[in-house]
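sequence first, predicted model second:
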Amino acid sequence: MKRKLDEETAVGYSSAGTVIEVGAAVRDVRVGDRVACAGGGHANHAEIVSVPANLIAKVPEGVSLEAAALTTIAAIPLHGIRLSDVTVGDSVAVIGCGLVGQIACRLLCASGARVFALDIDPKRVEQARSSADDAWVSSRGIAAAVRTASGGAGVDHVLLTAAAPSNEPLLLATEMARDRASIVLVGVVPIEIPRAAMYDKELSFQVSRSYGPGRYDLEYEERGLDYPIGYVRWTEQRNMQCVLDLQASGRLGFDDLVEVVPVERAAEAYERLVDAASERPRGALVLSYEDAPEDTTGDLALRQIQLDTPDKRTAARQIAAPVRVGLIGPGGFAARVLVPALVARGARLAAVAGGSGPSAEAAARTLGFDRVAESEAALIADDSVDAVVVATRHASHAALVRQALEAGKHVFCEKPLALTLEELDSVLRSAAESTGILAVGFNRRFAPLLRELRDFVVSPPSPVASTYRISAGRLAADHWTHDLEQGGGRLIGECCHFIDSLVFVTGSEIEEVHATGYGDSQLPVQARDNVAVTLGFANGSVGSILYVADGSGRVAKERLEAFSGSRSAILDDYRSLELFGADGKESRGRRGQEKGHRFEVDAFLRGVEQGEAPVPLDEVANVSLATLAAVESLRTGQAIRLTTAPADQR
């Protein structure tokens, strides 16, 4: 929690700019197009942003980027207006004339409605007069004036765009509304609704959610799955495009609402928004990046942000390290486990990339990296980086590993290596041709107790029968690991660990895989997390893995039992080991759990120094292929035979 609080957070959710790069699956957008962008974590206040396809809209000719930067903000009141079901000639009261309220008045005017604006600030009221039929400063008795102005019966709709600590704006809305009118809350007001007023007039009340259908839906926003127009006419993207088209037609204008501020004065701009003594803007403060290059596609990979020199203690410990490491993905696991192990081994933390700019910079300062690379590509292209550690979400592993290997970097990739057979094949081809080594984060094979178990049961060498039970616990159904595109499911994302452990214990490659299981009916079959996997090995060994999400949290997570040549061994959660042989029983224990992470990092760095991977590439290939085979077996219900070729023959 403390680490989260210490992190800087990217701000902003509404921007506009020129496209410099387009994803392979994105249609109808080209480099050089001008687009408006939406979404927190995407359309941030930054010179360069990465935005999903459904959160952009093309800016038509004649609309400035400064005005287009308000598109997402304008889509908020537009969605509220659509929920109100306003038709031509309807009377609408807008309570709250801040930026959203000002835009609401203009949208309603463009729609042919009669608009009445109210606010407690006389300056805002005066500004609203340019688009409203009439405007008033809120005061006692103002509801009667609005009813009179609207024809006596009251307004057809009320749009609440105010931000208030009390429900007074809501009370005012019920007073000025006609019988069976609608009230839509777009702003932030306590929802304490007076029943008598609502009942007597049979009023309808609704809360508007952001800027339209699709908001907060990962399938729509992150994965680009659009809603059919015949079922959802106005999605958030279509609302954004509507705002831009209205501007292009001349029926809507924001130029007088925009005050452009150079990014160098951003701190001053933010201060104006929160300091009551400062002159408040008439509308929006739009940050501009005037010095941004017209074409950044050619040199993007060469640019980076240089940080201040770390403190002497950290710098002194890093200077002696021979391996300069770049980290892609400074998330919790990397910060908590991998980076301390790298530092303890003497690696130099050269560069970090991934996540949002502020989070990467905060990670660099907290963890002791020399600098923040502007992008993953920039870090991979950096000549001052010897080895790249990939610790991002699963979906990006294969592409990043392949790029780093092709750049001649040594690569450590957190598991899994790939989510598909095609990804795995491309990575292995790159690894076979690269001058860098490839290591995958199968840390358990480096755990001292597992190594002792292996040495005991296979001495002398003979086939091993083993069973590995994992009580993993449940993840929420919408957790990203369950998503087949982002996480691949828990079988790929975590069970690969245990497949590798049994390959290590048996000392043999896997020839056959069969998996069966059950799981949450909301999840695809391949994402089931109550699974039994049976493995057949080339040397005659057999192994079974029982991966369970439905177990009790009181049970130790992992238990491995192995049997061979009148010898048995039981490893309990990497805390204790029992060895049973002809001479009796021996027990081993540790003060704490040791799953091998620091030994794994040491082996990788030693491998970089010596030019030899800690685990042969063919073994990495076999484990990864067996993991994918388990998923296919789970899907089809059939046993899968593995066929692999040596890496140099791929």
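Arrived safely, thanks for sending. Numbers count the residues shown, from 1 in each chain.

okay, CA-based contacts and neighbour counts for the rest of this
Fine.

so what's residue 345 up against?
321, 601-602, 605 (Cα atoms under 8 Å, 6 or more residues apart in numbering).

can you give me the buried ones in the lengthiest helix in the chain?
Identified as the longest helix of the chain according to DSSP state H is helix 617-636. Neighbour counts over helix 617-636 (16 or more other Cα atoms under 10 Å) mark 617-635 as buried.

go on, stretch 522-541?
Going by 16+ other Cα under 10 Å, stretch 522-541 has these buried residues: 523, 525-537, 539, 541.

in strands only, show me the residues you listed.
Judged by DSSP state E, the subset of the buried residues of stretch 522-541 located in strands is 530-537.

just the residues you listed now: which is nearest residue 650?
Closest approach to residue 650 among those (Cα to Cα): residue 537, at 21.9 Å.

can you get me a residue count around the residue nearest to the closest one when sequence neighbours are not counted?
Take residue 537 and drop its neighbours on the chain: the residue closest to it by Cα to Cα, 6 or more residues apart in numbering is residue 510, 4.4 Å away. Using other Cα atoms under 10 Å, residue 510 has 28 neighbouring residues.

ok, back up a step: which strands and helices lie in contact with the helix or strand following the longest helix of the chain?
Downstream of helix 617-636, the next assigned helix or strand under DSSP states H and E is strand 640-641. Secondary-structure packing of strand 640-641 (3 or more Cα pairs under 8 Å, 6 or more residues apart in numbering; DSSP states H and E): strand 510-518, helix 617-636.

and strand 640-641, how far out from the chain's middle?
Offset of strand 640-641 from its chain centre (Cα atoms, centre = their mean, to the nearest Å): 35 Å.

for stretch 450-470, same thing?
Relative to its chain's centre, stretch 450-470 lies at 39 Å (Cα atoms, centre = their mean).

before we move on, the earlier item: so the longest helix of the chain versus strand 530-537, what angle?
Orientation check (axes from the mean of the first three to the mean of the last three Cα atoms, to 10 degrees): helix 617-636 against strand 530-537 gives 130 degrees.

other SSEs contacting helix 617-636?
Contact partners of helix 617-636 among helices and strands, from 3+ Cα pairs under 8 Å, 6+ apart: helix 421-433, helix 490-493, helix 495-506, strand 510-518, strand 640-641.

so what touches the fourth one?
It refers to strand 510-518. Contacts of strand 510-518 (Cα under 8 Å, 6+ apart): 503, 525, 528-538, 622-623, 626, 629-631, 633-634, 637-643.

likewise for the shortest one?
With Cα under 8 Å, 6+ apart as the contact definition, strand 640-641 has outside contacts at 511-514, 629-630, 632-633.

quick one: residues contacting residue 168.
Applying Cα under 8 Å, 6+ apart, no residues qualify as near residue 168.

look up how far residue 95 lies from it.
11 Å (Cα to Cα, to the nearest Å).

count residues in the vicinity of residue 519, would you?
Neighbour tally, residue 519, other Cα under 10 Å: 17.

picking that back up, which of the contacts of residue 345 sits closest to residue 4?
Using Cα to Cα, residue 601 is the member of the contacts of residue 345 that lies nearest residue 4, at 25.3 Å.

comparison target below:
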Amino acid sequence: MFQVGIIGAGRIGKLHAEHIQRTSMARVRAVSDVNMQGLDTWASSLHIPVVTDNYQDLLNDPDIDAIFICSPTSTHATIIQEAARAGKHIFCEKPVSFSVETTELALQAVYEANVMLQVGFNRRFDHNFKKVRDTVQGGVIGEPHLLRITSRDPEPPPAEYVAKSGGLFMDMMIHDFDMARYVVQSEVVEVYAQGANLIDPKIGELNDVDTAVVMLTFANGAIGIIENSRKAVYGYDQRIEAFGSKGCISTENDRPSTAVISTSDGVMMDKPLYFFLERYTQAYVQEIEDFFRSIQGEFPIVCDGNDGLQAERLAQAAKESLLTGRPVKLNHVTVLDRKSL
């Protein structure tokens, strides 16, 4: 049974801890966070024996096999390098960093230490999106021609979060950039972005957008369209469609029930699940279990360091395109051997 250390006990760190404690493959041995208020009580409720405000304690613990990095993005790359040098396998929330160059340095450390790194793009493990990917890869719809991804949050984040998030492309749409590569299995060679501030003026004051559309051109000739909004009043809107030479596959939103009520007043159904914690519960569990299975050698990491790097490159290109008003061409370069990341 793997022993795990979790760095960062915010919302996502606590979520991962709760899921790990329910698996048969691992247990959380230690958790660290700079904010210790209430941490002992929470950790005790999950039978986590070690709580500390110094994450180095986790890296120096010889009994810990893997580190989950759930701290702020600005700390990810440094901790990845330190964890790699300590010989720990690493699960890191997205993005690895806000800088492609910084991410490359972190991946180099992973490569040199010969440890495994999985990046937390949980949507790869969602039952709907995985079905789309498997169908496309199985050739059922033929050669992919068009990919459309819709991703809309139920409400915008607070300005304090936006200021530290890296912006819509790096914080929100980065999931969709990863999904586009995952489904089409071809690198993106051109990015063209349009964005606007239509929802919260505070987001605009931070030089960010809350509404955006990005067009992707893939090396295999396929075209992708991603559209994001920070506010969908009816709930968490997460849909995808892949169209190809032999057909099409699309998914709808998950809802509390599939019941449809039809009366003289109209036809009604449940709104989509409210946000990502409800929508992607199964995906969060699956990504953790697959991480441990990869460490055991059952199959390669599903979402490795190179996947994290390429999604960041697309987010960076989208921001550049938005600022310049022009498409941005990308020369795909794999800095390190993909199998090693």
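Thanks, I have it. Computed from a predicted model, the values in this text were never measured in an experiment.

picking that back up, what residue in structure 2 is paired with the residue nearest to residue 537 of structure 1?
Mapped onto structure 2 by TM-score structural alignment, residue 510 of structure 1 lines up with residue 188.

what segments of the stretch 51-200 of structure 2 are strands?
Under the criterion DSSP state E, counting those that start in this stretch, the stretch 51-200 of structure 2 contains strands at 66-69, 89-92, 117-119, 144-152, 188-196.

how about those in a markdown table, adding distance to residue 253 of structure 2?
Below are the strands of the stretch 51-200 of structure 2 laid out as a markdown table (distance: least, Cα to Cα, whole Å):
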| stretch | distance to residue 253 of structure 2 |
| --- | --- |
| strand 66-69 | 29 |
| strand 89-92 | 27 |
| strand 117-119 | 24 |
| strand 144-152 | 10 |
| strand 188-196 | 24 |
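
which among the ones you listed is found nearest to residue 78 of structure 2?
Per Cα to Cα, nearest to residue 78 of structure 2 of those: strand 66-69, 10.5 Å.

which residues of structure 1 does the closest one align to?
Residues 387-390 of structure 1 are matched to strand 66-69 of structure 2 when aligned by TM-score structural alignment.

buried residues of the matching stretch, list them for me.
Buried residues in stretch 387-390 of structure 1 (16+ other Cα under 10 Å): 387-390.

post-alignment, the longest helix of structure 1 versus structure 2, mean distance?
Once fitted to structure 2, helix 617-636 of structure 1 is off its aligned match by 2.3 Å on average (mean Cα distance after the TM-score superposition for structure 1).

does residue 239 of structure 1 touch residue 77 like I think?
No: contact status for residue 239 of structure 1 versus residue 77: not in contact, 10.1 Å apart, counting by Cα atoms under 8 Å.

neighbour count for these two, which is higher?
residue 77 (31 against 24).

so the more buried one sits in a helix?
Yes: under DSSP: H, G, I helix; E, B strand; the rest coil, residue 77 of structure 1 sits within a helix.

residues contacting the residue lying closest to it once chain neighbours are set aside?
If the residues on either side of it in the chain are set aside, residue 77 of structure 1 comes closest to residue 104, at 5.3 Å by Cα to Cα, 6+ apart. Residue 104 of structure 1 makes contacts with 74, 77-78, 81, 94, as judged by Cα under 8 Å, 6+ apart.

what range in structure 1 does the helix or strand containing residue 261 of structure 2 sit on?
If you go by DSSP H and E, residue 261 of structure 2 is part of strand 260-263. Alignment of strand 260-263 of structure 2 against structure 1: no match, by TM-score structural alignment.

distance check, the match of residue 510 of structure 1 against residue 113 of structure 2.
29 Å.

what of residue 179 of structure 2?
From residue 179 of structure 2 across to residue 113 of structure 2, the span is 28 Å (Cα to Cα).

which of these two has more neighbours?
Neighbour count, other Cα under 10 Å: between residue 179 of structure 2 and residue 113, residue 179 has more, with 23 against 18.

counting neighbours, what do you get for the residue nearest to residue 243 of structure 2 when sequence neighbours are not counted?
On the basis of Cα to Cα, 6+ apart, the spatially nearest residue to residue 243 of structure 2 that is not a chain neighbour turns out to be residue 146, at 5.0 Å. Around residue 146 of structure 2 there are 19 other residues, counting by other Cα under 10 Å.

give me the most central residue, structure 2.
By Cα atoms, centre = their mean, structure 2 has its centre lying nearest to residue 121, at 2.7 Å.

count of neighbours near residue 592 of structure 1?
Residue 592 of structure 1: 9 neighbours (other Cα under 10 Å).

over to residue 408 of structure 1?
Neighbourhood size, residue 408 of structure 1 [other Cα under 10 Å]: 20.

what lines up with it in structure 2?
Using TM-score structural alignment, the equivalent of residue 408 of structure 1 in structure 2 is residue 87.

touching, its match and residue 113? I think so.
Yes: taking contacts as Cα under 8 Å, residue 87 of structure 2 lies within contact range of residue 113: 6.6 Å.

quick one, helices of the stretch 201-350 of structure 1?
Along the stretch 201-350 of structure 1, counting by DSSP state H, counting those that start in this stretch, helices occupy 218-221, 236-249, 266-274, 312-319, 332-333, 339-345.

ignore what I typed, I meant the stretch 51-200 of structure 1.
All helices of the stretch 51-200 of structure 1, identified by DSSP H, counting those that start in this stretch, fall at 65-68, 71-84, 99-110, 122-128, 142-149, 168-176, 195-201.

what residues does the closest residue to residue 64 of structure 2 other than its chain neighbours make contact with?
Spatially, and ignoring its direct neighbours in sequence, residue 64 of structure 2 is nearest to residue 3 (4.9 Å; Cα to Cα, 6+ apart). Contacts for residue 3 of structure 2 (Cα under 8 Å, 6+ apart) come out as 26-29, 63-66.

for the residues you listed, which two are the farthest from each other?
Spatially, the most separated pair among the contacts of residue 3 of structure 2 is 26 and 63, at 12.3 Å (Cα to Cα).

these two: which has the busier surroundings?
The residue with more neighbours, out of residue 26 of structure 2 and residue 63, is residue 26; 19 against 13, by other Cα under 10 Å.

any idea which of the helices of the stretch 201-350 of structure 1 is most buried?
helix 236-249 (a mean of 22; mean count of other Cα atoms under 10 Å).

whereabouts in structure 2 does that one align?
Going by TM-score structural alignment: helix 236-249 of structure 1 matches no residues.

isn't residue 588 of structure 1 right next to residue 577, touching?
Yes: in this structure, residue 588 of structure 1 is within contact of residue 577 by Cα under 8 Å, at 4.9 Å.

between the two, which contacts overlap?
With Cα under 8 Å, 6+ apart as the test, residue 588 of structure 1 and residue 577 both reach residue 449.
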